[in-house]
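A.B. asks: Attaching a predicted model along with its sequence, questions to come.
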Amino acid sequence: MARAEEAVPSGDMDDWSRVRRRLRSELGEEVYTSWFERVDLEDRSNGTVHLSVPTRFLKQWIQSHYGDRLIGLWRSECEDIRRIELTVRGATRPRQTLARTAAGPEARSAAVEAAKRGSATSRADASLRTESGRAERADNAFSSPLDPRLTFDNFMEGASNTLALAAARQIAAAAPTTYNPLYLCASVGLGKTHLLQAIAADARSKTPARRVLYLTAEHFMYRFVAALQSQSAIAFKDGFRGIDLLLIDDLQFLHGPQVQKEFCHTLNALIDGARQVVVAADRPPVELESLDERVRSRLNGGLLAQICAPDYALRRSILTQRIAAARNGGASLAVPDDVLDYVARHVTANSRDLDGAVNRLLAANQLTGAPISLEMAEMSLRDLVRAKERRRVRIEDIQRTVSKHYSVTRDDLTSARRNRAIVRPRQIAMFLAKALTPRSLPEIGRHFGGRDHTTVLHAVRKIEHLVSTDKAVADEVELLKRLLDN
């Protein structure tokens, strides 16, 4: 920025400084830093202000969202301003800098040399970025890793997932769709990650030039935070806007207002640019209460394809496929039909439990030498059979039930307030979240206002102690568990 400012008359720079101060004041520090920190004043002449930016995306964004505001602010400083011209920094800057250089031969010669060096540097940087882009596309370094086993070929189709599979195949084939985004909704182990990765693998295979990016929500958060820390947020934004197919897994783990705001911008830019977005989560958008309202609204505008628990016929097919795969792997496995029927009827939650059932039967057969029988299946799978009756509890359910029981709001539970009437219900809610859900301590903390895992651990230990020493607290906790189980 200093290079441009040295060549701009001081009066113009003073006006530009006042415009920047007003932008910072009116838009706020976060918005100003994201969009205007790297805008430079190049020139002002004949009623036109010439500004430059480092990327094409930044130019388009400022023109479409802040063009009128910029003209208004400049006119308040200088009434004869008629328009703002934005250019992407590159070849224009050396030419304009040279035109404003002092008239002496020595100065002109130095400027020419500087321009040549700048042009060579720009070409080298552009070449480096091109090669980097090719390499990134080739090895998909920015993407979350794909499991090569998760393809369309080994995805088992049934009544519970027909719509989701058909939509996924159409998107992978780059066929025109009228639904964007596609939102895959399924509980754990029902195939949403399998479908996302199958889309990514198939799309890359059929159309290598197509820019496909598969990310988990946590990977998206990590990349965004890293970009902020390295002051490369603009490059982060620009990189995402250039892809053709974005797939985001486990959206329920997307937390933080700044991250969600950036995700919303990415979602809007891609969808408005006719780029395809596919999102997967364990519940519908309306139930993702921690998600920004604007993101929920945009997701609701697409197609929601829910994947339900597999029916008996699909479970039987999955078991047959898994046993065939075990035999192909060298296992000598004979499974009677009555055992297959028993497993398919009683292990009903998801395909991962079915995988576990096959693995247990295989282990029991190989380690004991006993043939696989109905009695062996009943003994080996008794915990899986019992688990099908267990109701799945979410942290949001716990917060809702605790709030109602103690007459506090859910905002109270996630706030920083520390009065006793709120602290005790908050601690009990954290304790129940640890006891009744598979969530980790950091995940629980994020649901309670972004608290760290040590705070959650303190709450869990505190309530454990009270439950063992205070009958009234123990009775309250048991009552809440019963309410959550109904």
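C.D. replies: Happy to help now that I have it.
A.B. asks: From now on I want contacts and neighbour counts done on CA atoms only, so please keep to that.
C.D. replies: Fine.
A.B. asks: got the residue ranges for the strands in this protein?
C.D. replies: 40-45, 48-53, 83-88, 182-186, 212-216, 245-249, 276-281, 303-307 (DSSP state E).
A.B. asks: Next, format those as a markdown table and append distance to Glu389.
C.D. replies: Formatted as a markdown table, these follow (distance: least, C-alpha to C-alpha, whole Å):
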| stretch | distance to Glu389 |
| --- | --- |
| strand 40-45 | 64 |
| strand 48-53 | 59 |
| strand 83-88 | 61 |
| strand 182-186 | 18 |
| strand 212-216 | 30 |
| strand 245-249 | 27 |
| strand 276-281 | 23 |
| strand 303-307 | 20 |
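A.B. asks: Please render these as a markdown table that adds distance to Lys261 and mean neighbour count to the earlier fields.
C.D. replies: Below are those laid out as a markdown table (distance: least, C-alpha to C-alpha, whole Å; neighbours: other C-alpha atoms under 10 Å):
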| stretch | distance to Lys261 | mean neighbour count |
| --- | --- | --- |
| strand 40-45 | 26 | 19 |
| strand 48-53 | 22 | 19 |
| strand 83-88 | 25 | 18 |
| strand 182-186 | 19 | 25 |
| strand 212-216 | 17 | 22 |
| strand 245-249 | 15 | 24 |
| strand 276-281 | 16 | 24 |
| strand 303-307 | 22 | 21 |
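A.B. asks: looking at those strands, which is closest to Arg315?
C.D. replies: strand 303-307 (13.9 Å; C-alpha to C-alpha).
A.B. asks: Next, the residues that contact that closest one from outside, please.
C.D. replies: Applying C-alpha atoms under 8 Å, 6 or more residues apart in numbering, the set of residues contacting strand 303-307 from outside is 160-161, 163-164, 179-187, 190-192, 284.
A.B. asks: what is the orientation angle of the longest helix belonging to the chain with strand 212-216?
C.D. replies: Assignment by DSSP state H gives helix 105-139 as the longest helix of the chain. Orientation check (axes from the mean of the first three to the mean of the last three C-alpha atoms, to 10 degrees): helix 105-139 against strand 212-216 gives 70 degrees.
A.B. asks: Name the residues of helix 105-139 that are buried.
C.D. replies: 108, 111-112, 115, 118-119, 137 (16 or more other C-alpha atoms under 10 Å).
A.B. asks: and here's the other structure:
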Amino acid sequence: MDSTPRELDEAPHQAWDRVRRRLRAEIGEEVYSSWFPRLELDGLARGTVRLSVPTRFLKTWIQQHYVERLTALWQEEGGAERVELIVRTAVMRGTGTGTGTASTVRPIVAPGTVLRTAVEARPPAAVASAVTTPEVGNGSPLDHRLTFASYRLGDSNRLAHAAALKVAAAPTGAGPVFNPLYLHAAVGLGKTHLLQAIAAAGPEHGRRVVYLTAERFMYGFVAALKSQSAIAFKEQLRGIDTLVIDDLQFLQGKSVQQEFCHTLNALMDSGRQVVIAADRPPAELDALEERVRSRLAGGLVVEIAPLDEELRLEILSARIHALASQHPGFHVPPDVLAFIARHCGQNGRDLDGALNRLLAHNQLTARAITLEMAETAVRDLVRSTEPKRVRVDDILRIVAKHYNVTRADILSQRRTANVVKPRQIAMYLAKTLTLRSLPEIGRRFGGRDHTTVLHAVRKIEGLIGSDRAMADEVEALKRLINDE
């Protein structure tokens, strides 16, 4: 593609849509969904694009890892020369057009929405306090809409809901039900809803429950260290009945992880309940120490699968009903409803995005919602298939079975030919089919150094290029893994 910047001859948000699509395609769905859904266009003026995020942590991470790539994409797509990242306030976030004024448009989310992140529902004072004070005893703010009563059930989330309800309904003084209860799923599938429902139900059963995002835990601990109140910070958390931690994959920093580990052990050893959610199972939280991952895996680990079509229809119907009460005359025909449920992703955020488009077209152009209009309005949200998240565990299992060795053989230090070949192929597949870095892959393969993984990857790449039988063998393994 021609990299010469071109003039921004259309609305900034259209250029921003293209930038986001290109970024998603380049870095993959898993990384994009973990870090970029809350990145919004705030303004474009004098060659500078201003993008906003809700927390300082997110700003720092994107600044360190992706601001150069974002700048390059904007230069190619929008003619802008510079990208500036800011932490938005409640006043800033509104229309996302950079006007700096508060939005008068109410969020189009049904009361009792199934899937929302708590940070998006925080009032301005709560956002500020979550970052600037070490006080965490009251936890992160809760969205009153996220309750068990408003949670929509399907085959994909029934077990997670039942486990969460069992934990929430435990009477005061009772021992832990599942400890810890660990829920994991991709973005937008209801983890936050269940965690906040547990926190909201705590007082009904005489339990003191604290709900914290991983970001909030980190900032609380760092602030406590700076203010020399770390002991008080620890006591706040250890004096509760149930600790609920959301988005654990964002927990970073050696000292923070050590404190989290100490808190986790102290609570569980004293018979207190711990509930955790993340976007991957404990074994894949490579940033955490092995002893922490092992402790997390020792409880009940439940995965929430993508929403099936029937559940998506139910969620859409509830949200449309709520929207109609806010916007009289808003109506979505059954064929349009079925189209969105079938083609617009498999999580709640995709469904929200599709309904936002329909509402905007309906309200701003006074056009009735038809199937033709819907196909145009949500065309960039339509995907032929959902991207598959490949796990290192799946690769190990399939490769071991294919070569008639055990997983333990692959992870061992044995160097016999019948083990070295499948080990190197498994490392190559882990590098090409997952988003794991070389050091992460090395840790998953028996604690090996990243140079060992790099050698294996280059070795298999060379064999694939020179040996047709090896190339066919590796392709067959890829198909087996992707069809899993």
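C.D. replies: Structure received. Values in this document were obtained by computation on a predicted structure and should not be read as measured data.
A.B. asks: didn't Ala357 of structure 1 look like it was pressed against Tyr342?
C.D. replies: No: if you go by C-alpha atoms under 8 Å, Ala357 of structure 1 and Tyr342 don't touch, sitting 10.9 Å apart.
A.B. asks: Who has more neighbours out of the two?
C.D. replies: Of the pair Ala357 of structure 1 and Tyr342, Ala357 is the one with more neighbours under other C-alpha atoms under 10 Å, namely 21 against 14.
A.B. asks: Quick one: residues contacting Ala476 of structure 2.
C.D. replies: So, once contact is read as C-alpha under 8 Å, 6+ apart, Ala476 of structure 2 ends up touching nothing.
A.B. asks: Tell me how far it lies from Arg423 of structure 2.
C.D. replies: Noted for Ala476 of structure 2: a distance of 16 Å to Arg423 of structure 2, by C-alpha to C-alpha, to the nearest Å.
A.B. asks: same question, Ala125 of structure 2
C.D. replies: Where Arg423 of structure 2 is concerned, Ala125 of structure 2 sits at a distance of 53 Å (C-alpha to C-alpha).
A.B. asks: Which residue of the two possesses the greater neighbour count?
C.D. replies: Comparing Ala125 of structure 2 with Arg423 by other C-alpha under 10 Å, the one with more neighbours is Arg423, at 26 against 10.
A.B. asks: Wait, that one touches Arg407, no?
C.D. replies: No: contact between Arg423 of structure 2 and Arg407 fails when scored by C-alpha under 8 Å: they sit 9.4 Å apart.
A.B. asks: could I get the buried residues of helix 105-139 of structure 1 as JSON lines with distance to Ala305 of structure 1?
C.D. replies: Formatted as JSON lines, those follow (distance: C-alpha to C-alpha, whole Å):
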{"residue": "Arg108", "distance to Ala305 of structure 1": "65"}
{"residue": "Ala111", "distance to Ala305 of structure 1": "61"}
{"residue": "Val112", "distance to Ala305 of structure 1": "61"}
{"residue": "Ala115", "distance to Ala305 of structure 1": "56"}
{"residue": "Gly118", "distance to Ala305 of structure 1": "52"}
{"residue": "Ser119", "distance to Ala305 of structure 1": "51"}
{"residue": "Arg137", "distance to Ala305 of structure 1": "29"}
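A.B. asks: Could you identify the most distant pair in the residues you listed?
C.D. replies: Pairwise distances across those peak at 42.6 Å for Arg108 and Arg137 (criterion: C-alpha to C-alpha).
A.B. asks: coming back round to it: show me what the longest helix of structure 1 is packed against.
C.D. replies: Secondary-structure packing of helix 105-139 of structure 1 (3 or more C-alpha pairs under 8 Å, 6 or more residues apart in numbering; DSSP states H and E): helix 92-99.
A.B. asks: What residues in structure 1 pair up with the strand or helix carrying Ala128 of structure 2?
C.D. replies: Assigned by DSSP states H and E, Ala128 of structure 2 belongs to helix 124-132. Using TM-score structural alignment, helix 124-132 of structure 2 lines up with nothing in structure 1.
A.B. asks: Okay, angle between that helix and strand 209-213 too, please.
C.D. replies: For helix 124-132 of structure 2 against strand 209-213, the angle by the same axes, to 10 degrees is 80 degrees.
A.B. asks: which parts of helix 124-132 of structure 2 are buried?
C.D. replies: Neighbour-count burial for helix 124-132 of structure 2, counted by 16+ other C-alpha under 10 Å, picks out 127, 130-131.
A.B. asks: Out of these, flag the one nearest to Leu438 of structure 2.
C.D. replies: The nearest one, if we look at those relative to Leu438 of structure 2 and count by C-alpha to C-alpha, is Val131, at 33.0 Å.
A.B. asks: ok, now which ones touch the closest one?
C.D. replies: Contacts of Val131 of structure 2 by C-alpha under 8 Å, 6+ apart are 216, 219-220.
A.B. asks: The same query, at a cut-off of 10 Å, please.
C.D. replies: 55-57, 215-220, 223 (C-alpha atoms under 10 Å, 6 or more residues apart in numbering).
A.B. asks: For ChimeraX, write the select line for the buried members of the residues you listed.
C.D. replies: Buried members of these, defined by 16+ other C-alpha under 10 Å, are picked up in ChimeraX with:
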select :55,57,215,216,217,218,219,220,223
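A.B. asks: What about the contacts of Val131 of structure 2, which are in helices?
C.D. replies: 56-57, 215-220, 223.
A.B. asks: Just the buried residues of stretch 230-244 of structure 2, please?
C.D. replies: For stretch 230-244 of structure 2, the neighbour count (16+ other C-alpha under 10 Å) marks 230, 233-234, 236-238, 240-244 as buried.
A.B. asks: How about stretch 246-262 of structure 2?
C.D. replies: Buried residues in stretch 246-262 of structure 2 (16+ other C-alpha under 10 Å): 246-251, 256-257, 259-261.
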